[in-house]
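Trainee: Quick check, what structure comes out for this input:
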Amino acid sequence: MNKEALIDKYNVPVPRYTSYPTVPFWGNETPDVKQWFKHVKRCFSESNQTKGISIYIHLPYCERLCTYCACTKVITRNHKVEDSYIDALLQEWQIYLNEFDEKPILRELHLGGGTPTFFSPENLKRLINGIKSGSTLHTEYEFSFEGHPNNTTREHMQALYEVGFRRVSFGVQDFDPEVQRVINRLQSYETVKEVTEIAREIGYHSVNYDLIYGLPKQKLSSIKDTFDKVSELKPDRIAYYSYAHVPWKSKGQRLFTEEDIPNSAGKRALYDLGKEKLAELGYDDVGMDHFSLPHDNLYQAKIEKRLHRNFMGYNTSHTELLIGLGASSISDAKYAYAQNPKEIHLYKAASEKGELNLVKACNLTDEDLQVKKAILDISCRRELVFSDELKPYLAETIESELQIMADEGILTFDTEKLEVTDLGMTFLRNICKLFDNRLRNAKAGESNMFSKAI
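Mentor: The predicted model follows:
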């Protein structure tokens, strides 16, 4: 079976596996804050001194609505919201600090959104200095932020550089003016070029571009032109995402019709062309939509088999405790997950009282922990050892299912180990799916909660 036929076969709804269990299968557990802190403290005591911790901060405000976006956001031009939101973030961080019996060693911090650069440089420095004041920095700490090319100024990048940031990710999506018009994200090549050059001039060692295929009005000519422009700027990393059309979740996506969106064959052609261009430009397939040039530490982490994956995507530091701060943020304490409310007023009201308001939680069983580790090994290290701890949780049909993929050249396996081939990198999510017992046991129709693999 050739690659095109395999893509047709495996282009089915599959989770992105930034967690296991995936969020739709967390069930309806009533979040218990005391129980959550028990998991947090256990994970902290096991890993803080050896690995440190990670922090994700959700900054939800945007001045304009990007119609393709399904993230939690609030559209406003009122910048008076900045101070009280940062106060709430620092109050939430203090809640966690009060639970720790020693200073956390901060290994990784990421600012996401929304639009983090909606906030002024001064307020961003206040936020980061507030986080750092209660922490000890790891010797190999890494701070990163997401920036909108239109409002990320030299002052933003300089201020964040001064408090430790060395990685920046710009949401480019597509350079085609018609595509930009429909998704309401008008930004010129000159603007992207300028912010990229400023970042490098200041000293940022890793610049990422987010690109999306399958957007409304997108054509092969759009992708070709976008990658021609990318080739001139050569970001260190590229995330090449599939557009997820979920108008029932994101009202902004109702502003264009199904007719504007490439059909399955058209979207696959966009994907194929993008992958071809990435290879031509020398980007290595790290896995699950992520690509990097060989000099970038993401590539080095892949080669050295020390990649990790969590709600922030792929990263190079394998911390086991991820604290999510802000509205909608999700935390991962290895043995459990917890999510903050999406509504900003509910989030802020709890923080101001010195309380956590958790709206979702998931406590992992022994089976979940083994499957979680298996999925991380496949997605991060391209291999899986069939340990005695994992074997009891493998499906009865797993051997025959793996054999089909082996016959197709996607992987190799024996009784002891599975390894993903170069061809199989396109199908990482499908391989992980074989070990996803929650999805395997799902009711009819539940699998359609996820976007397609391609």
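Trainee: can we go C-alpha only for contacts and neighbour counts from here?
Mentor: OK.
Trainee: From residue 373, how far off is the residue nearest to residue 416 when sequence neighbours are not counted?
Mentor: Closest residue in space to residue 416, ignoring its immediate chain neighbours: residue 386 at 5.3 Å, by C-alpha to C-alpha, 6 or more residues apart in numbering. Note on residue 386: its distance to residue 373, by C-alpha to C-alpha, to the nearest Å, is 11 Å.
Trainee: same deal with residue 135?
Mentor: 28 Å.
Trainee: same question, residue 51
Mentor: For residue 51 relative to residue 373 (C-alpha to C-alpha), the value is 17 Å.
Trainee: And for residue 35?
Mentor: 22 Å.
Trainee: okay, the two: which has more neighbours?
Mentor: residue 373 (14 against 11; other C-alpha atoms under 10 Å).
Trainee: now the strands for the stretch 251-400 of the chain?
Mentor: Ranges of strands in the stretch 251-400 of the chain, per DSSP state E, counting those that start in this stretch, are 284-287, 290-292, 308-310, 313-315, 322-325, 330-332, 336-339, 360-363, 383-385.
Trainee: Dump the ones you listed to TSV, plus distance to residue 263 and mean neighbour count.
Mentor: Below are these laid out as TSV (distance: least, C-alpha to C-alpha, whole Å; neighbours: other C-alpha atoms under 10 Å):
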stretch	distance to residue 263	mean neighbour count
strand 284-287	24	21
strand 290-292	23	23
strand 308-310	30	20
strand 313-315	27	19
strand 322-325	36	24
strand 330-332	33	24
strand 336-339	34	24
strand 360-363	35	22
strand 383-385	34	19
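Trainee: Out of the ones you listed, flag the one nearest residue 241.
Mentor: Across those, residue 241 has its closest neighbour in strand 290-292 (8.3 Å, C-alpha to C-alpha).
Trainee: who does the closest one touch, helix- and strand-wise?
Mentor: Strand 290-292 sits against strand 237-242, strand 284-287, with contacts defined as 3 or more C-alpha pairs under 8 Å, 6 or more residues apart in numbering; DSSP states H and E.
Trainee: Count residues in the vicinity of the residue nearest to residue 416, would you?
Mentor: For residue 386, using other C-alpha under 10 Å, the count is 16.
Trainee: Provide a list of residues in contact with it.
Mentor: By C-alpha atoms under 8 Å, 6 or more residues apart in numbering, the contact set of residue 386 is 415, 416, 417, 418.
Trainee: Would you list the buried entries among those?
Mentor: residue 418 (16 or more other C-alpha atoms under 10 Å).
Trainee: Tell me which of the contacts of residue 386 fall in strands.
Mentor: Among these, the members falling in strands (DSSP state E) are 417, 418.
Trainee: okay, the contacts of residue 386 in JSON lines with distance to residue 120 next?
Mentor: What follows is the contacts of residue 386, written out as JSON lines (distance: C-alpha to C-alpha, whole Å):
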{"residue": "415", "distance to residue 120": "56"}
{"residue": "416", "distance to residue 120": "54"}
{"residue": "417", "distance to residue 120": "50"}
{"residue": "418", "distance to residue 120": "48"}
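Trainee: and this one, so I can compare the two:
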Amino acid sequence: MQQATSLIQKYNVPGPRYTSYPTVPYWDETSFSSEAWKHTLKQSFDASNATEGISLYIHLPFCESLCTFCGCHKKVTKKHEVEQPYIQAVLREWALYRQLLVERPVIKEIHLGGGTPTFFAPEHLTQLIQGILADSDVAPEHEFSFEGHPNNTTREHLQALYDVGFRRVSYGVQDYNENVQKAIHRIQPFAHVERATTWAREIGYSSISHDLVFGLPFQQLEDVLNTIEQTTRLMPDRLAFYSYAHVPWIKGNGQRGFKDADVPKDEMKRQCYEEGKKALLAHGYHEIGMDHFALSTDPMYQAFQAQALHRNFMGYTASKTQVMIGLGVSSISDSWYSFAQNEKNIDAYYACLENHQIPVVKGHVLSAEDLKIRKHILNLMCAFQTSWADQTMDFPEREDVIQQLVEMEQDGLLQIEQDQIVITEQGKPFVRNICMAFDLHLKRRKPETQIFSMTI
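Mentor: Here you go, the predicted structure:
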């Protein structure tokens, strides 16, 4: 425990979560334009659509109330008349992409994120998906998934989305302690989660996921273990068990519903993770990637075993597509060769579409160096190892990176071999720190103020 404490104190620094490389603060927007984005997208789409299909992330931003732990882009309202205009806007955006891409898309993945997708009425969600699929093909092996709020996900929501091809649902649980729930403004009894999980199973969903968070305000170790114990009564197929990212300097008052002193720190937070992980492993879950666990029957675990796991702005996925198009306000798209983010302001988003413009406003075109480092970081995040045995994976700064990793090897976090590094069991919680050794943008331009959450 003494060694673990010293490692936490040593490596608990601000760092990216690496849903992309380069990370958003290091996007070079001087080399980006909507035309550059459309060019790289068209190039990637033409090369990969027929062989692997594409992914769609659709951002549905509305929530009826604000959860103070949330770092997502959302708009709080109880006015459900916003639903239909937004659905129409997303379909207009998709129509613009269809005009650009020409060839009929083969859709392999759809993920509805938020906000709260189940803010929308079932018939409006059906309208959205039917509109997307009307002039698209669905890949034979596809995964359609959505994020459901246990308090407002109805059986009708689940049935409507099942009927248009959805087979996976993820429920945000966070923690079952009432004091913690009050602090994060997410009052959600176990009975609601049990009801929504049972409905999904009865309807036929093949993969159900629960999101659990450690490090929340007022949370104690016993709260985390109790939440896991209740979760294992339902045995979801996969779990996200991740650290609360306390970034009030970015998210403003949305994360000021409690004091900084109320948030667990360092050793307490790491103990919650370690003991929680032991409990999950004891119940038959396997650790896959960063902060994720799955049963051996789940496709995510099988993809991890086959070293086919992928990570993008949708999180971890069981298969890779070169193209991921983000639809909706604030969504991020990925052509593999560039990233593009949509307008974050909903009125400005609508205005772009009224002017028949794809509503991207910022992004980054990846250099040859970026592409190599991106592959290494993806390997570390998805397989806990990476190699430069293939010459196409070598890069000029490799020796400097290895020198930075030597100390981590001495601390037992990884093993450096002739042409690869392998993260050890002890090193898995420090995977973000290990990726930072490869992050050439971060090394060249360290932020003057804190812009990332702490890695531990």
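Trainee: Tell me how the two chains score on TM-score.
Mentor: Once superposed, chain against chain, the TM-score is 0.96 (TM-score structural alignment, normalised by the length of structure 1); 453 aligned residues with a C-alpha RMSD of 1.6 Å.
Trainee: where does the counterpart of residue 400 of structure 1 in structure 2 sit relative to residue 371 of structure 2, distance-wise?
Mentor: Aligned by TM-score structural alignment, residue 400 of structure 1 pairs with residue 403 of structure 2. Look at residue 403 of structure 2 and residue 371 of structure 2: by C-alpha to C-alpha, they are 22 Å apart.
Trainee: and those two? which has more neighbours close in?
Mentor: Neighbour tally, residue 403 of structure 2 and residue 371, criterion other C-alpha under 10 Å: the higher count belongs to residue 371, 17 against 11.
Trainee: What residue in structure 1 is paired with that one?
Mentor: Residue pairing (TM-score structural alignment): residue 371 of structure 2 is matched to residue 369 of structure 1.
Trainee: List of residues touching the helix or strand hosting residue 166 of structure 1?
Mentor: Following DSSP states H and E, one finds residue 166 of structure 1 within strand 165-173. If you take C-alpha under 8 Å, 6+ apart as the criterion, strand 165-173 of structure 1 is touched by 142-149, 192, 199, 203-213.
Trainee: How are the helices of the stretch 1-150 of structure 2 distributed by residue range?
Mentor: Under the criterion DSSP state H, counting those that start in this stretch, the stretch 1-150 of structure 2 contains helices at 2-11, 34-52, 83-101, 122-133.
Trainee: Just tell me what residue 293 of structure 2 corresponds to in structure 1.
Mentor: Taking TM-score structural alignment, residue 293 of structure 2 has residue 291 as its aligned residue in structure 1.
Trainee: so its match sits right up against residue 235, yeah?
Mentor: No. Using C-alpha atoms under 8 Å, residue 291 of structure 1 is not in contact with residue 235; the gap is 10.3 Å.
Trainee: ok, longest strand in structure 2?
Mentor: strand 137-148.
Trainee: Show me which residues of that strand are buried.
Mentor: Per 16+ other C-alpha under 10 Å, strand 137-148 of structure 2 contains these buried residues: 138, 139, 142, 143, 144, 145, 146, 147, 148.
Trainee: Max pairwise distance over these: which two?
Mentor: Farthest pair in the buried residues of strand 137-148 of structure 2, by C-alpha to C-alpha: 139 and 148, 23.9 Å.
Trainee: Superpose on structure 1 and give me the mean offset of the strand or helix carrying residue 198 of structure 2.
Mentor: Secondary structure assignment for residue 198 of structure 2, by DSSP H and E: helix 190-203. Following superposition, helix 190-203 of structure 2 is found to deviate from structure 1 by 0.6 Å on average (mean C-alpha distance after the TM-score superposition for structure 1).
Trainee: Can you name the element that comes right after that helix?
Mentor: Where DSSP H and E defines the elements, the next helix or strand beyond helix 190-203 of structure 2 is strand 207-214.
Trainee: all helices for the stretch 351-454 of structure 1, in order.
Mentor: Counting by DSSP H, counting those that start in this stretch, the helices of the stretch 351-454 of structure 1 are 366-381, 398-407, 428-433, 437-440.
Trainee: The last one: how far from the chain's middle?
Mentor: Looking back up the chat, that one is helix 437-440 of structure 1. Taking C-alpha atoms, centre = their mean, to the nearest Å, the mean C-alpha location of helix 437-440 of structure 1 is offset from the chain mean by 22 Å.
Trainee: so where is that helix in structure 2?
Mentor: Against structure 2, helix 437-440 of structure 1 falls on residues 440-443 (TM-score structural alignment).
Trainee: tell me which residues of that stretch are tucked away?
Mentor: 441, 442.
Trainee: Residue 195 of structure 1 touches residue 151, doesn't it?
Mentor: No. Residue 195 of structure 1 lies out of contact with residue 151 (C-alpha under 8 Å); the separation is 9.5 Å.
Trainee: higher neighbour count, the two?
Mentor: Using other C-alpha under 10 Å, the more surrounded residue of residue 195 of structure 1 and residue 151 is residue 195, with 21 against 16.
Trainee: Tell me who's in contact with the more buried one.
Mentor: Residues in contact with residue 195 of structure 1 (C-alpha under 8 Å, 6+ apart) are 149, 152, 153, 154.
Trainee: The second one: neighbouring residues, count only.
Mentor: Counted with other C-alpha under 10 Å, residues neighbouring residue 152 of structure 1 total 23.
Trainee: Repeat that for the third one.
Mentor: Applying other C-alpha under 10 Å, we find 19 other residues in the vicinity of residue 153 of structure 1.
Trainee: Same question for residue 446 of structure 2.
Mentor: Using other C-alpha under 10 Å, residue 446 of structure 2 has 9 neighbouring residues.
Trainee: re the thing from before, inside helices: which ones of the contacts of residue 195 of structure 1?
Mentor: Using DSSP state H, the subset of these located in helices is residue 154.
Trainee: among the contacts of residue 195 of structure 1, which two are most distant?
Mentor: Longest span within the contacts of residue 195 of structure 1, C-alpha to C-alpha: 149 and 154, 10.9 Å.
Trainee: Which one's more surrounded, these two?
Mentor: Ranked by neighbour count (other C-alpha under 10 Å), residue 149 of structure 1 and residue 154 place residue 149 first, with 23 against 16.
Trainee: pretty sure the more buried one is touching residue 185, no?
Mentor: No. The pair residue 149 of structure 1 and residue 185 fails to qualify as a contact (C-alpha under 8 Å) at a distance of 10.1 Å.
Trainee: what's the closest residue to residue 298 of structure 1 other than its chain neighbours in contact with, if anything?
Mentor: Among residues not flanking residue 298 of structure 1 along the chain, residue 316 sits closest, at 6.1 Å (C-alpha to C-alpha, 6+ apart). Shown in contact with residue 316 of structure 1 (C-alpha under 8 Å, 6+ apart): 297, 298, 301, 306, 307, 308.
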